[in-house]
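>>> okay, sequence plus prediction incoming.
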Amino acid sequence: MNVTSVHQRMHNTKPTPPTPVGSGASGAASNGASPAPVASLATADAVLSRVRGVVLLAGTMRVSELGEAIQRSMLDLPIRAGQSMLAGWCEQVATLGALINVERCELRVRINEGVHRPTVPKKLNRVAVDVEVDTSAYRGSGGVLRDIAQDFDDDQYLLVANAAQVLLEPLADLVKALAEPQAAVSLVSHRDGTPSGVMLIRCDVLKRLPAVGFIDLKEQALPGIAREHDVRVLHRDRPTGLPVRTLANYITALQTLYRSAKNADEAASPFVEDWQSTFALIEPGAEVGDSARIHDSIVLDGGRVGDGAVLVRGVVGPGGVVAANRTMVDCVVQAKK
């Protein structure tokens, strides 16, 4: 169930954002303690002044074909020449740090045990990155956030986001909009049904989640929180970010990102043509023939594309080979096992 459906089940909605989700009686997600008093926030600036960091949830239940082929963290996938997904997040968080006037904004990346660790960029501006391994496979996203919240004061806020996405709207702008309602929780919802994964959460409501057991943030924690606290939904007609978990996700996100840099209306149009290449990303260490054509595709370090080959909407992983004069479309090319 996505965030929009949680919202619709909890409360009758109105088309104008931000929309309250609900409030009132004690919720199932509560641990039974009375809510701790939190100082009243008179302005959105007061909320922004209490934002203390960003949590990227990078865990996954299963590894996709794309994840297996690249032989590294999904956060190491390039989104621009020389910039990985994680580096893109660091750039966004640095801008947020300037907005909330902190010398170094904390970025905590939560990953599963046993998966590839993402590569932290060497040059960081206003960002302190901490990659944390979730040693408990049965805590769920809500439980993970509850545990992280113990490091912060009750009235401080965390910005929580799904790591496997490419933002199409500046993170600082999103945070300003999420702070506007001055709610305990504010989250983004996309009217077109595209999954959303950005929310601003006050730490006291996270601390009241159970200390043990599995707690899913959207399925279990948010409905209970909404029965006790002010939870607002910020609607967006266009996606603020696009997921990156499968090959199709990845290519669509990059196509939209590159088109939006040229023309936002064109990027959002469902009728946009893709016969003309939008991007071609070739990492250092990849081998691409002079006469090869790379159409909306990515060749990673260690991948090879021969002379005269054509690669359309594909990814070539380390050890993957597209033979000379061959055409491959909508595929992940990985090393032979």
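Thanks, I have the structure now. Numbers count the residues shown, from 1 in each chain.

>>> okay, CA-based contacts and neighbour counts for the rest of this
Noted.

>>> burial measure for the nearest residue to Met74 once chain neighbours are set aside, as a count.
Using CA to CA, 6 or more residues apart in numbering and skipping residues adjacent in sequence, the residue nearest Met74 is Gly67, 6.3 Å away. Gly67 has 19 neighbours, counted by other CA atoms under 10 Å.

>>> hang on, Gly67 packs against Ser73?
Yes. Look at Gly67 against Ser73 with CA atoms under 8 Å: they come within range, at 7.3 Å.

>>> take the one below as the second:
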Amino acid sequence: MTATTTDAPPPASASKQDITVLLLCGGLSHPPLATALNAPLLSLPQTPDRSVLGCWIDAFTHAGLGIDRCRLLTNTDGSPGTMLTPDIETLPDSGPYRGPAGVVRDAVDHLDAQGCCLIIETSRMLSKPETLSGFIGACRNRKGTISVATNPDGSFSGLIAADTEAIRLIPGIGFIDIKEQWLPAASREGFEIIPHMLDAPCYSIRTSKLYLEALRRMGRFDQASGTRVIGRGTHSIFGEPYGGSLIAKSAEIAPGAVVSCSAVGDGAVIESDAVVVRSIVGPRARIKKRELIIDSVVQTSDDLSEHRT
């Protein structure tokens, strides 16, 4: 691998780049948080008015990528990976035993894509939308290469930009992984693997702990931020103020409820005198009056009796 490079993000362009974007949202094994939530991670809130998917779309727009060239690769069996959205066209995975590289190859063939293809793990949350512009700007004119984006700490970011000729090296049958199988094979065939360090992290949100920690690092729990905070300035019995929370604007929080260091999704309802601490409340879920939710994930469901993890 060559030396890591960084590039300043170019200004957003009004013209759309001829780049195909594939968001990996399916597969045999789903992230633990998606399973606990019984919903795709893209549906989680990232800001009070934008989901994780919405923030990715903002990043595409900033980078000059046309939404018409984006596809959401997803399951069709009702599992947590299933994601249907009017914003991005859905393309079902070609099969349950193809692996992430295999479904990418099949999608490229299905779309007859040419040039550069951006591959995104949807168990990731981009901390700044403009960060993607820098990566796209660095990769746009690289022929015969595969660019692997890393976080500032050197960890894998979940973003890969590859020449479709390199993608078509992936066999048309069998289970093929990206990092363990495809990238080494492409390197042996002469495709240059180029690391690119992002100027801001692209956080993994595979587990509830990682998601809440990412929100904390992004300042979503800061009491000084613009995020709606229940219990702002109210001291607990230990004399410390409650921490803030990320609460979707469409969520309903009754007077007297306390939500601390948690994330509450679109359309969720938290009734009076309920307490939610270090937890994730899925879209449209309901927390009943005086219910105590600590270190938990509440599924995207109206029936709470069966959905505590």
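Structure's in. What do you need? In this text, all values refer to a predicted model and were calculated from it rather than measured experimentally.

>>> so what number do they get for TM-score?
Remark: TM-score between the superposed chains equals 0.74 [TM-score structural alignment, normalised by the length of the second structure]; 272 aligned residues with a CA RMSD of 3.4 Å.

>>> in what helix or strand does the residue nearest to Met74 of the first structure lie?
Using DSSP states H and E, Gly67 of the first structure sits within helix 65-70.

>>> ok, and the closest non-adjacent residue to the counterpart of Arg168 of the second structure in the first structure?
When the first structure is aligned by TM-score structural alignment, Arg168 of the second structure is paired with Lys207. Counting by CA to CA, 6+ apart, Arg146 is the residue found nearest to Lys207 of the first structure once chain neighbours are left out, at 5.2 Å.

>>> need the three-state assignment for the one you found.
On the three-state scheme (DSSP: H, G, I helix; E, B strand; the rest coil), Arg146 of the first structure is labelled helix.

>>> ok, it - how many residues close by?
The burial count for Arg146 of the first structure: 25, using other CA under 10 Å.

>>> same question for the one 5 residues further on.
Taking other CA under 10 Å as the criterion, the count of residues near Asp151 of the first structure is 9.

>>> would you mind measuring from it to Gly143 of the first structure?
Between Asp151 of the first structure and Gly143 of the first structure the computed distance is 14 Å (CA to CA, to the nearest Å).

>>> what's around the aligned partner of Gln255 of the first structure in the second structure, how many residues?
Correspondence of Gln255 of the first structure to the second structure, assessed by TM-score structural alignment: Arg216. Number of residues near Arg216 of the second structure (other CA under 10 Å) recorded here: 17.

>>> look up how far Phe214 of the first structure lies from the match of Arg168 of the second structure.
Look at Lys207 of the first structure and Phe214 of the first structure: by CA to CA, they are 15 Å apart.

>>> between those two, which has more neighbouring residues?
Lys207 (23 against 17).

>>> the more buried one is in contact with Val144, isn't it?
No. Between Lys207 of the first structure and Val144 there is no contact under CA under 8 Å: 10.7 Å.

>>> show the subsequent helix or strand relative to the helix or strand that the match of Gln255 of the first structure is a member of.
Per DSSP H and E, Arg216 of the second structure falls inside helix 208-217. For helix 208-217 of the second structure, the following helix or strand on the C-terminal side (DSSP H and E) is strand 246-247.

>>> which residue numbers in the first structure go with that next one?
Per TM-score structural alignment, the counterpart of strand 246-247 of the second structure in the first structure is residues 280-281.
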